[in-house]
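Enquirer: I'll drop the sequence and a predicted model, then ask my questions.
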Amino acid sequence: MRAFACPVCHGYIAFESDQCTSCAAWVGLVLPSQEMVAIDVDPGATVVVGGRAWTHCTQRRTLECNWLTPADQEAEQRGRCLACSLIRREPDADDTLAREKLVPAVRALRRLVYQLDDLHLPLTPWWRQDGGLAFDLLSSYTAGKKVIIGHAGGVITIDVVETLDDYRERLRVALGEPYRTVLGHFRHEVGHYYQNILVENGDGAARHLDACRALFGDEQVSYSDAIERHYAFGAPKGWEESFISEYATMHPWEDFAECFAHYLHIADTIDTTREAGMVLRADRVRFSAPRDVAPLESYDDAPIEQLLFDWRWISLFFNRVNTAMGKPPLYPFELPPAVVAKLGFVHRVVRDTARERQAGAAL
């Protein structure tokens, strides 16, 4: 995640903030230019960026959104920024309990959308194209029935009750998961979406599908049978040698989605590390380190092994920081060669897609 600076005093501004804590200037985030810009607090205020007028998202108060949206946007966008416009269904306005939990859920959604845009992955909204990306953010506490987290036909469903720490922790322990967060849910489910549109269909099928099946398995096998088998017998013995998590063993679709989510975890944390100016100095640590680790500005042209080498040493540091605070390790996962190969495939799909989209935009 980029470190944002106040356009007035140049102090640090958090990704979620709409006001500088140092000089009190009101700001908003413009996604295409990836910058915070100064803008009057009035709802009708505008600011020109890149030759286009931008104004506050209509969800600024309701969902605590600090993003700006084009003043001349499409009517279907409902006055919302791109991230908020991707929400297809949400709790009713009078469902105050669910609406309260919706705010942190959408905060995680904005982080997801920012990263996907930064990676130059396609973000075609549901209101612009059938099968486009959509989010149903509902509450199993107030919807009258259990909300099943999942993806189908471009629609990602998230249970906003997952924002409750005690609820999410109970499930994490019951399911034997070393990691479970709302942002993690978003990243996993969007992995299903991108496997569908970038690997299994269109031009992606001709270029990537055979390689995907060779690494992850045949996605055509029965998903319902796989679910039944997984919850009846659990992960196969020795799963750690080929999979990043027990859940990934259930079906090739879940294996891909888990690896896609981890790719986003790793890429975002390394970006955040670089933006903080952090460098691991081999001559300053008390243990043997092979070289200095300075996160790259971009790993676009680097092999996955270089990204994961840097990540190994950076995550070692963050794991130690977490345990120093009495918390579990930040990244409690091992990356065996088989998983490295799978992450390498995700890396190729992401970078090939980005290059093609950038080349098309330049024409």
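Expert: Alright, I've got the coordinates.
Enquirer: When you work out contacts or count neighbours from here on, use the C-alpha atoms and nothing else.
Expert: Will do.
Enquirer: Show me where the stretch 251-363 of the chain has its helices.
Expert: With DSSP state H, counting those that start in this stretch, the ranges of helices along the stretch 251-363 of the chain come out as 252-275, 304-324, 337-362.
Enquirer: Now do the longest one: which elements does it pack against?
Expert: Put plainly, it is helix 337-362. helix 203-216, helix 252-275, helix 304-324 (3 or more CA pairs under 8 Å, 6 or more residues apart in numbering; DSSP states H and E).
Enquirer: Just name the most buried of those.
Expert: Sort those by mean neighbour count, taking mean count of other CA atoms under 10 Å, and helix 252-275 sits at the top with a mean of 21.
Enquirer: Check what contacts that one and list those residues.
Expert: 1-3, 115, 184, 187-192, 195, 216-219, 243-245, 247-249, 294-297, 311, 314, 339, 342-343, 346-347 (CA atoms under 8 Å, 6 or more residues apart in numbering).
Enquirer: between that helix and helix 304-324, how big is the angle?
Expert: 70 degrees (axes from the mean of the first three to the mean of the last three CA atoms, to 10 degrees).
Enquirer: and here's the other structure:
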Amino acid sequence: MKIFDCPNCSSPLFFENTKCVSCGSSLGFDPDELLFKSVSDDWSGYCKNHELGLCNWLISAGSKNTFCPACALNRKVPNASDGENFEKWKPLETAKHRLVYQLLKLGLPLVPKSEADEGLAFDFLGSDNDDNKMTGHANGVVTIILTEADSVHREQLRKQMSEAYRTLLGHFRHEIGHYYWPLLFKYKNLDRFRFFFGDERKDYGASLEQHYATGAPKNWNENFITAYASSHPWEDWAETWAHYLHLMDTLETAGSLGLSLKPEIAKPSYLEMVKAQDPYTINDFKIIFDASISLTCAANSLNRSMGLPDIYPFIIADTVYEKLNFIHEILKDYRQRNT
């Protein structure tokens, strides 16, 4: 996520801001141009969820919509009178807005399921939901269980599931990968997908049962980004997709902050530093990947200096690199066909 500029005084703004702390201007996020603007006659005002302290996106004057493109995707949400669940929803909604921003940057379609059967919807449910649903994706509906917002509960699950990390934004990125899979592969590119990820026609339920019963293969890290990715080609896709989004977002942040990176970080005698570029403008994934290695090494070292775990505890094998590069090429091709 980039750091934005105030349209009135050019002071830095963060994604969730509604006011510039320097000049005091009331501001909102324009989802069409992906930047902040002053609340003026050009806008009917904020998204309806602004009243609940959940959204700072703007609605164009004359628009019939009361919800912004991010909030319009919500199908089931806690009632404001349900204090405990409502408070859990807030950080989840913040993470979802960051996801939607990135999907807009990538030029991917965002159609609410209320408008089209093949559209997208989000259900935010309590752990006591009637259908005993779990966090996941099915038929265009991403379900997020509100207990994910509880950091203690999330850490317990992370250890129980032997995950290197477990974050709110990571959940959204993984599940949205499942949603976009049919869009990108259902009628095209299937042979290319199967070359990198395997045959998705493999029984999904049986594959997951086997994974939970016996665990990942001994040398899973030679071919997969996570142990869970080894369970089935669809999960390999979703896990690798999520990591691609992680790399793109962190590099956009680095570039907007003016950070300089040393692509050949393994050679400390090299003093030349290269300013981080906006990854969404780069066609060659090798440039993005080299910068990401430099950035994550630096970030991990900073965390270790504070006695904290690595912010990015992953080693990218050559096979995984090829999968990430494939995702980059598929998205590039999609944008070229649809712009």
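Expert: Thanks, I have it. Treat the numbers as computed from the prediction; the structure is a model and nothing was measured.
Enquirer: Need the TM-score between these chains.
Expert: Scored by TM-score structural alignment, normalised by the length of structure 2, the superposition of the two chains gives a TM-score of 0.94; 339 aligned residues with a CA RMSD of 2.1 Å.
Enquirer: re earlier: JSON lines please, covering the helices and strands packed on helix 337-362 of structure 1 and showing distance to residue 166 of structure 1.
Expert: Formatted as JSON lines, these follow (distance: least, CA to CA, whole Å):
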{"stretch": "helix 203-216", "distance to residue 166 of structure 1": "33"}
{"stretch": "helix 252-275", "distance to residue 166 of structure 1": "23"}
{"stretch": "helix 304-324", "distance to residue 166 of structure 1": "20"}
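Enquirer: Can you tell me which of these is nearest to residue 13 of structure 1?
Expert: helix 252-275 (12.9 Å; CA to CA).
Enquirer: now that closest one: which residue numbers in structure 2?
Expert: Counting by TM-score structural alignment, helix 252-275 of structure 1 lines up with residues 233-256 of structure 2.
Enquirer: picking that back up, tabulate the helices of the stretch 251-363 of structure 1 (TSV), appending distance to residue 24 of structure 1.
Expert: Supplementary listing: those in TSV, determined by distance: least, CA to CA, whole Å:
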stretch	distance to residue 24 of structure 1
helix 252-275	23
helix 304-324	32
helix 337-362	37
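Enquirer: looking at those helices, which is closest to residue 106 of structure 1?
Expert: Nearest to residue 106 of structure 1, of those and by CA to CA, is helix 252-275 at 17.6 Å.
Enquirer: mean shift of that closest one relative to structure 2?
Expert: Helix 252-275 of structure 1, aligned to structure 2 and superposed, deviates on average by 0.3 Å (mean CA distance after the TM-score superposition for structure 1).
Enquirer: aligned partner of residue 140 of structure 2 in structure 1?
Expert: In structure 1, residue 140 of structure 2 lands on residue 154 (TM-score structural alignment).
Enquirer: Distance of that match relative to residue 135 of structure 1?
Expert: 8 Å (CA to CA, to the nearest Å).
Enquirer: ok so, going back, which residues sit in contact with the match of residue 140 of structure 2?
Expert: Counting by CA under 8 Å, 6+ apart, the residues that residue 154 of structure 1 touches are 126, 131-134, 193.
Enquirer: how about the residues you listed in JSON lines, adding distance to residue 86 of structure 1 and secondary structure?
Expert: Shown next, in JSON lines, are those (distance: CA to CA, whole Å; DSSP: H, G, I helix; E, B strand; the rest coil):
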{"residue": "126", "distance to residue 86 of structure 1": "7", "secondary structure": "coil"}
{"residue": "131", "distance to residue 86 of structure 1": "12", "secondary structure": "coil"}
{"residue": "132", "distance to residue 86 of structure 1": "9", "secondary structure": "coil"}
{"residue": "133", "distance to residue 86 of structure 1": "7", "secondary structure": "strand"}
{"residue": "134", "distance to residue 86 of structure 1": "5", "secondary structure": "strand"}
{"residue": "193", "distance to residue 86 of structure 1": "14", "secondary structure": "helix"}
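Enquirer: For residue 101 of structure 1, state which of those is nearest.
Expert: For these, the nearest to residue 101 of structure 1 is residue 134 (18.7 Å; CA to CA).
Enquirer: And the helices and strands packed on helix 337-362 of structure 1: which comes nearest residue 171 of structure 1?
Expert: helix 252-275 (17.4 Å).
Enquirer: how far off helix 337-362 does that closest one point, in degrees?
Expert: 70 degrees.
Enquirer: Give me the angle between helix 252-275 of structure 1 and helix 203-216.
Expert: 100 degrees.
Enquirer: excluding its backbone neighbours, what's nearest the spatially most central residue of structure 2?
Expert: With the centre of structure 2 defined as its mean C-alpha position, the nearest residue by CA atoms, centre = their mean is residue 173, 3.8 Å away. Excluding the flanking residues, the one nearest residue 173 of structure 2 by CA to CA, 6 or more residues apart in numbering is residue 242, at 4.8 Å.
Enquirer: Please identify which helix or strand holds the corresponding residue of structure 2 for residue 111 of structure 1.
Expert: Counting by TM-score structural alignment, residue 111 of structure 1 corresponds to residue 98 in structure 2. For residue 98 of structure 2, the element it lies in under DSSP states H and E is helix 83-105.
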